[in-house]
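Chemist: could you look at this predicted model? Sequence included:
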Amino acid sequence: MLVLIKISLVVAAFYFIYSRLFQNKDLSFVEFIQNLINYSSFSTNTVVVLVFLSILNWFFEINKWQALVSTVTEILWVEAKSQSLGALTASLFTPNRIGDYGAKAMYYLPQYRKKIMFLNLLGNCTQMGITTIFGTVGLIYFAHHHQPQLNYVGILIWLSGIGIIGLLLVWTFKTTWLNKQANTIYRLFGFVKRISNKIILKVALYSLLRYLIFTFQFYYLLVLFGIDMSYLEAMSAIACMYILSSIIPSIFIFDVIIKGGVAVYLFGLIGVSESIVLSIVTFMWILNFVLPSVIGSYHVLKFKFPKTTS
């Protein structure tokens, strides 16, 4: 049964990749290849640099996961690599990669799984925090220079609605569900307090390095496609793209489409063609998700449930 599940996950991941590349209505695969040939300055050296940046990106992600898990149990770097890449493949086709939480938890004994999922959340929140800090600065700069026509009233209404719904849920469940989960919540808070400042600083540093790497990678692709703009202008648009695509509420499986749509609008204000922007977003997705997923498929097929100690 486990073998069938593992094969199904790998097949689903590869079908997802195939659908995204060959059934994309916004950018056909043929047009993508033509753009790479006609509008870019790719060479063996530039491809090596791009792939190296992707390897570096995932190297720090694996280091971050190893640091987080060390608060529960010590794991080797190769084990952290197997878990990170395997979970990526298993969750690639899930909405906003929510399946990553469960996939990583499966590598551990049942008594550790809640903490592992919480550590995964902590790592993602740290990454989101870095994105928010740089994205806010970039958004202020970009809005001042390009005056994007954002629906600020709609954003305010949406945020207010989320806040009201959240308060209603807390009020509704505070005497039932919340009381039942109180012990779990207290244990999790106690667990967080026991995480050393050294680990927290490591996780924050790895998140920062990852952000700097993949934003520079996007900028490097802009240069390769011959887009003439200043570094500051390009990075402000890139920062805006990542923060806006992160906070947009979505039930879409294809989160890369969301990034593509946001990027098309923002870079369109600067004068970059839609086709080139979509090509860069697609190439970023191939470099940072497709290639690691191919490696991760091996780890999915090699997965075994942890052995219980007698």
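Modeler: Structure received. Residues are numbered from 1 along each chain as shown.
Chemist: only C-alpha atoms for contact and neighbour calcs from this point on.
Modeler: Will do.
Chemist: so what's residue 178 closest to, chain neighbours aside?
Modeler: Nearest residue to residue 178 in three dimensions, chain neighbours excluded: residue 170, at 8.0 Å (C-alpha to C-alpha, 6 or more residues apart in numbering).
Chemist: next one: residue 285
Modeler: Nearest residue to residue 285 in three dimensions, chain neighbours excluded: residue 256, at 7.2 Å (C-alpha to C-alpha, 6+ apart).
Chemist: likewise residue 138?
Modeler: Using C-alpha to C-alpha, 6+ apart, the closest residue to residue 138 is residue 236 (4.2 Å).
Chemist: how many other residues sit next to the one you found?
Modeler: 21 (other C-alpha atoms under 10 Å).
Chemist: ok, it - contacts?
Modeler: The contact partners of residue 236, taken as C-alpha atoms under 8 Å, 6 or more residues apart in numbering, are 135, 137, 138, 139, 141, 142.
Chemist: are any of those residues buried, and which?
Modeler: The neighbour-count criterion (16 or more other C-alpha atoms under 10 Å) marks 135, 138, 139, 141, 142 among these as buried.
Chemist: helices of the stretch 201-310 of the chain, residue ranges please.
Modeler: 231-247, 255-270, 274-285, 291-301 (DSSP state H, counting those that start in this stretch).
Chemist: which SS class is residue 26?
Modeler: Classification of residue 26 by DSSP: H, G, I helix; E, B strand; the rest coil places it in coil.
Chemist: and it, how many neighbours?
Modeler: The burial count for residue 26: 13, using other C-alpha under 10 Å.
Chemist: just the contacts of residue 236 now: which is nearest residue 197?
Modeler: residue 135 (25.1 Å; C-alpha to C-alpha).
Chemist: just to check, the closest one is in contact with residue 246?
Modeler: No: assessed by C-alpha atoms under 8 Å, residue 135 is found out of contact with residue 246, at 10.1 Å.
Chemist: sorry, back to before: what about the residue nearest to residue 285, how many neighbours?
Modeler: Neighbour count for residue 256, taken as other C-alpha under 10 Å: 18.
Chemist: okay, now the one to match up with it:
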Amino acid sequence: MNKNIKILLNYVIGPLVFCVLCWSIYTQLLRQQNWQVSLQHAWQAITGPDAWKLLLAVILIFANYGLEARKWQIVVKQVQQTSFAQAYKAVLTGTTLAFFTPNRIGEYMGRVLYLGEGKRIQAISLTIVCSMGQLLVTWIAGIGGLLYLMTYGNTQLLHTFAGPWMKMVLYFTLGAATVLTLFYFRLAGLVRWVEKISWLQKPVAYIRVLESLNATILIRILSLSVLRYSVFLGQYYLLFNVFDVHITAAQVAGAVSVIFLILSIVPSLAVITDLGVRWKVGIEVVQLFDSNISGILATSLGIWIINLVVPALIGSLLILGIKVFNNRK
């Protein structure tokens, strides 16, 4: 991406969008009854009797990234055998670079740094397959979540703004999920089709490795993606309990699946914008079941710190030990 465009996105447009979102959230918070008390309660909850739930949500980081590491280890062995520990480090390093790039595109480059130089470009296409599997699970779960919210959500809100946009998102996701499913299970056919295009002969050499991903491997990736998705839901459920957002497990699954769906289709300009979008989407969706906006904000912030900030910090330390950087020194 052009350097000037990156500067514009990260330092101008990104913060501007974040400020607009924060102002909208602030006005919604002021409309909440006894919002000061709710904020105080959210702060006190960190050291209260439910603090163990917050600790458990933090511990689940290891399961979250462990499952992702296993997925990456499975696909990348098509070009190079790697240990689970190396795969884990690669995933954390990718998270660090993704933290500072639009739409997390730096994640792919961060992971392949742990592979041999001649195999890194091939590994990028394999890493994309991992992302495709997780995205497919996110979209399918999101479709179920939208149907759940449209059936059991706050009737008054659904008849104003929420209802129309949910229907639009539902139809778009149905179409997109169908196309993605066809691409995911027909990767070999896609490679063969691209091979027939003369001006794409050179790039084909780097994606031909996708032909080695049979149905068994692809289903394993999907299964691990489902397990990882379940970890996300568990973390949200725990933090909603900690911050006094009173919703059932079914409501958590329905609401959070829609949150993830929206986050997956809304472009992320910068890391600060990502947090603002999480706050805004979380409020709009979860308030269909509970109006504790301060608790929803606290939960969204907690998830963002636990699943993105902490792993990114760990990954930043691991970057110092990567051979390619040591060689440059």
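Modeler: Yep, it's here. Just so we're clear, the structure is a prediction, and the values are computed from it rather than from any experiment.
Chemist: of the contacts of residue 236 of structure 1, closest to residue 155 of structure 1?
Modeler: Using C-alpha to C-alpha, residue 139 comes nearest to residue 155 of structure 1 of these, at 14.5 Å.
Chemist: secondary structure element for that closest one?
Modeler: Using DSSP states H and E, residue 139 of structure 1 maps to helix 110-146.
Chemist: got the contact list for residue 236 of structure 2?
Modeler: 252, 256, 299, 303.
Chemist: now with 7 Å?
Modeler: Going by C-alpha atoms under 7 Å, 6 or more residues apart in numbering, residue 236 of structure 2 touches no other residue.
Chemist: show me what it lines up with in structure 1.
Modeler: In structure 1, the residue paired with residue 236 of structure 2 is residue 218, using TM-score structural alignment.
Chemist: with residue 52 of structure 2 instead?
Modeler: So, by TM-score structural alignment, residue 52 of structure 2 is matched to residue 45.
Chemist: check which helix or strand covers that match.
Modeler: Here residue 45 of structure 1 sits within helix 44-69, counting by DSSP H and E.
Chemist: what span of structure 2 is the next helix or strand after that helix aligned with?
Modeler: Using DSSP H and E, the helix or strand that follows helix 44-69 of structure 1 in sequence is helix 77-91. Helix 77-91 of structure 1 corresponds to residues 84-98 in structure 2, going by TM-score structural alignment.
Chemist: how big is the offset of that stretch relative to structure 1?
Modeler: Mean deviation of stretch 84-98 of structure 2 relative to structure 1 after superposition (mean C-alpha distance after the TM-score superposition for structure 1): 1.5 Å.
Chemist: so what's the nearest residue to residue 108 of structure 1 once chain neighbours are set aside up against?
Modeler: With C-alpha to C-alpha, 6+ apart as the measure, residue 306 is the residue that lies nearest to residue 108 of structure 1, at 5.8 Å, once sequence neighbours are left out. Residues in contact with residue 306 of structure 1 (C-alpha under 7 Å, 6+ apart) are 107, 108, 109.
Chemist: count of neighbours near the last one?
Modeler: Residue 109 of structure 1: 14 surrounding residues under other C-alpha under 10 Å.
Chemist: map it onto structure 2.
Modeler: Per TM-score structural alignment, residue 109 of structure 1 is aligned with residue 116.
Chemist: picking that back up, now the residue nearest to residue 108 of structure 1: how far from residue 70 of structure 1?
Modeler: 17 Å (C-alpha to C-alpha, to the nearest Å).
Chemist: next: residue 167 of structure 1.
Modeler: Counting by C-alpha to C-alpha, the gap from residue 167 of structure 1 to residue 70 of structure 1 is 35 Å.
Chemist: so between those two, which is more surrounded?
Modeler: Each of residue 167 of structure 1 and residue 70 has its neighbours counted (other C-alpha under 10 Å); residue 70 has more, 14 against 11.
Chemist: for residue 209 of structure 1, which non-adjacent residue is spatially closest?
Modeler: residue 60 (7.3 Å).
Chemist: and for residue 297 of structure 2?
Modeler: residue 279 (5.8 Å).
Chemist: how far away is the one you found from residue 263 of structure 2?
Modeler: For residue 279 of structure 2 relative to residue 263 of structure 2 (C-alpha to C-alpha), the value is 11 Å.
Chemist: give me the more crowded residue out of those two.
Modeler: With neighbours defined as other C-alpha under 10 Å, residue 279 of structure 2 and residue 263 compare such that residue 279 has more, 23 against 17.
Chemist: looking at structure 1, name the residue matched to the more buried one.
Modeler: Aligned partner of residue 279 of structure 2 by TM-score structural alignment: residue 260.
Chemist: so what touches stretch 125-132 of structure 1?
Modeler: 204, 207, 208, 242, 243.
Chemist: can you do 6 Å?
Modeler: 207, 243 (C-alpha atoms under 6 Å, 6 or more residues apart in numbering).
Chemist: ok, stretch 104-116 of structure 2 next?
Modeler: Outside stretch 104-116 of structure 2, the residues that reach it (C-alpha under 6 Å, 6+ apart) are 90, 91, 93, 94, 95, 97, 98, 120, 124.
Chemist: make JSON lines from those residues and add distance to residue 176 of structure 2 and neighbour count to it.
Modeler: Formatted as JSON lines, the contacts of stretch 104-116 of structure 2 follow (distance: C-alpha to C-alpha, whole Å; neighbours: other C-alpha atoms under 10 Å):
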{"residue": "90", "distance to residue 176 of structure 2": "29", "neighbour count": "28"}
{"residue": "91", "distance to residue 176 of structure 2": "26", "neighbour count": "27"}
{"residue": "93", "distance to residue 176 of structure 2": "30", "neighbour count": "31"}
{"residue": "94", "distance to residue 176 of structure 2": "26", "neighbour count": "26"}
{"residue": "95", "distance to residue 176 of structure 2": "26", "neighbour count": "29"}
{"residue": "97", "distance to residue 176 of structure 2": "27", "neighbour count": "21"}
{"residue": "98", "distance to residue 176 of structure 2": "24", "neighbour count": "22"}
{"residue": "120", "distance to residue 176 of structure 2": "29", "neighbour count": "21"}
{"residue": "124", "distance to residue 176 of structure 2": "22", "neighbour count": "19"}
